[in-house]
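Colleague: structure for this input, please:
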Amino acid sequence: MTTPAFDLETAAAEVEAVVTAVADTDFDRPTPSGISVGALLAHIVGFTEAFRQGATKEMLGRSQPPAPGAALAPDWRDRIPAQLKALAAAWREPSAWAGDTEVGGVVAPASQMAIFALDELVIHGWDLARAIGAPYAPPASDLAVLQGFLRDTPREGIPGLFGPVVDIPAEAPLLDRVLGLTGRDPAWSA
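Modeller: Take a look at the predicted model:
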């Protein structure tokens, strides 16, 4: 069995805290990712379940790319926290980290998919927090994993995943440097 390299629980809990702070009047606010808060919440519903399935490997050979413009589930206030907990629990299993898995029609080593899941949680948690003005402080250990993962991001970004790299001073906080590698400006405001 493979030992989990990191735990998604703290990142999931940080996202949950921000999600619970979203007011119905926030749905149309812009986010740093270029979509509305409502659309980002719909994306969170989708990726939390997709990456949970990636941990269990239940969708090998059957996963589909996310549908653009998915509607936000009416029960999102209950669903997202439950799915965040299930996601973290699924990746706590040593078997989740072994072999290959599939998420959104992409097959990759499970350990790489876990990093993608962490990236989705941390970066979209920041997007959501920034859009609604909520506090957000992911742990340095999660940011260190992401910095290593994103370190070789091409300057022009990766279409569909990350925008062009934003230059951030080396002495800036680690969160700011990680955000810059995803094409986000840490000083973004609505």
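
Colleague: use CA for all of it now, contacts and neighbours both
Modeller: Noted.

Colleague: distance of D127 relative to D167?
Modeller: According to CA to CA, to the nearest Å, D127 and D167 sit 18 Å apart.

Colleague: among the two, which residue is more densely surrounded?
Modeller: Taking other CA atoms under 10 Å, D127 and D167 do not tie; D127 has more neighbours (26 against 15).

Colleague: residues in contact with the more buried one?
Modeller: Contact analysis of D127 by CA atoms under 8 Å, 6 or more residues apart in numbering lists T31, P32, S33.

Colleague: before we compare anything, build this one as well:
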Amino acid sequence: MIDLTPAATRVARVVDGIDDTRLQDPTPNEGMAVTAVLHHLLGLTVAFGDAAAKVEGPTTQTPPAVTEEPLPAGWRGLLHERLAALARAWSAESAWEGMTTAGGVTFPAEACGLVALDEVLLHGWDLAVATGQDYEVSDEEAEAVLPVVIPSGDAEEDAAAREGMFGPPVEIPEDASTFDRALALSGRDPRWQPAAG
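Modeller: Predicted structure coming up:
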């Protein structure tokens, strides 16, 4: 069991720092502009919150889809509420017990909680670097999500498991930070920067 509150609070601060003029800017998540990542966060916070409560229904049974539709009115406040609710949902010991479903996949609740943390951490970083904001993740959080992003070594199994979630791992220096390792293993380049101009 791990506390998702620091990650949720950190991403909420990033959300507050996003100017409306940056909503169509690219992010390190290939093919997703800032708006698409925000939509994804709006959806996954509900899905993984419901997964913590073992809810069976559309929110947990539906795989995520990329959308560039306009954001809902009051999206910043809505994301604040959903991030806080996600952290609260996973603060219950029962959330980490047994089996649950998210994105149409049923798996151990303990693994689901780590995937929820991973999603918040990685997409928070996507938004932060895309919009020029600082983003510091603790080693404890980064260590917790490493098992989520480390390939198993079975090429066929990895291709199926990582499809739609992660790209091919990126090479980084051996002395890279734990979070940079997590980013690289998820297919993100920790040195990514928005194109100049």
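
Colleague: count of residues packed around Y136 of structure 1?
Modeller: By other CA under 10 Å, neighbour count at Y136 of structure 1 equals 17.

Colleague: that one touches E14, doesn't it?
Modeller: Yes: contact status for Y136 of structure 1 versus E14: in contact at 7.0 Å, counting by CA atoms under 8 Å.

Colleague: give me the common contacts of those two.
Modeller: Contact criterion CA under 8 Å, 6+ apart; residues shared by Y136 of structure 1 and E14: G125.

Colleague: tell me which element the spatially most central residue of structure 2 is part of?
Modeller: Residue closest to the average C-alpha location in structure 2 (CA atoms, centre = their mean): E119, at 1.7 Å. Per DSSP states H and E: E119 of structure 2 is located in helix 109-130.

Colleague: so how far does that helix sit from its counterpart in structure 1?
Modeller: Its aligned residues in structure 1 lie a mean 0.5 Å from helix 109-130 of structure 2 after superposition (mean CA distance after the TM-score superposition for structure 1).

Colleague: now do the helix or strand that that helix is followed by: distance to the chain's middle.
Modeller: Using DSSP H and E, the helix or strand that directly follows helix 109-130 of structure 2 along the chain is helix 139-149. Counting by CA atoms, centre = their mean, to the nearest Å, helix 139-149 of structure 2 is centred 12 Å from the centre of its parent chain.

Colleague: who are the packing partners of helix 139-149 of structure 2?
Modeller: Here helix 139-149 of structure 2 touches helix 109-130, helix 178-185, going by 3 or more CA pairs under 8 Å, 6 or more residues apart in numbering; DSSP states H and E.

Colleague: now the residue nearest to the centre of structure 2: how far from L38 of structure 2?
Modeller: Separation of E119 of structure 2 from L38 of structure 2 (CA to CA) stands at 12 Å.

Colleague: L23 of structure 2 too?
Modeller: Applying CA to CA to L23 of structure 2 and L38 of structure 2 gives a distance of 9 Å.

Colleague: E156 of structure 2 too?
Modeller: The gap separating E156 of structure 2 from L38 of structure 2 is 31 Å, by CA to CA.

Colleague: quick one: which of those two has more around it?
Modeller: Higher neighbour count among E156 of structure 2 and L38: L38, with 23 against 9, using other CA under 10 Å.

Colleague: can you give me the helices in structure 2?
Modeller: 5-16, 34-52, 58-61, 75-89, 109-130, 139-149, 155-162, 178-185 (DSSP state H).

Colleague: in a markdown table: those helices, plus distance to P194 of structure 2.
Modeller: Output for the helices of structure 2, formatted as a markdown table (distance: least, CA to CA, whole Å):
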| stretch | distance to P194 of structure 2 |
| --- | --- |
| helix 5-16 | 16 |
| helix 34-52 | 12 |
| helix 58-61 | 33 |
| helix 75-89 | 22 |
| helix 109-130 | 6 |
| helix 139-149 | 23 |
| helix 155-162 | 25 |
| helix 178-185 | 16 |
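
Colleague: of those helices, which approaches E68 of structure 2 most closely?
Modeller: The minimum distance between E68 of structure 2 and those falls on helix 34-52, with 5.2 Å, by CA to CA.

Colleague: mean deviation, the closest one versus structure 1?
Modeller: By mean CA distance after the TM-score superposition for structure 1, the fitted helix 34-52 of structure 2 averages 0.5 Å away from its aligned residues in structure 1.

Colleague: buried sites along that helix?
Modeller: By neighbour count on 16 or more other CA atoms under 10 Å, the buried set for helix 34-52 of structure 2 is 34-52.
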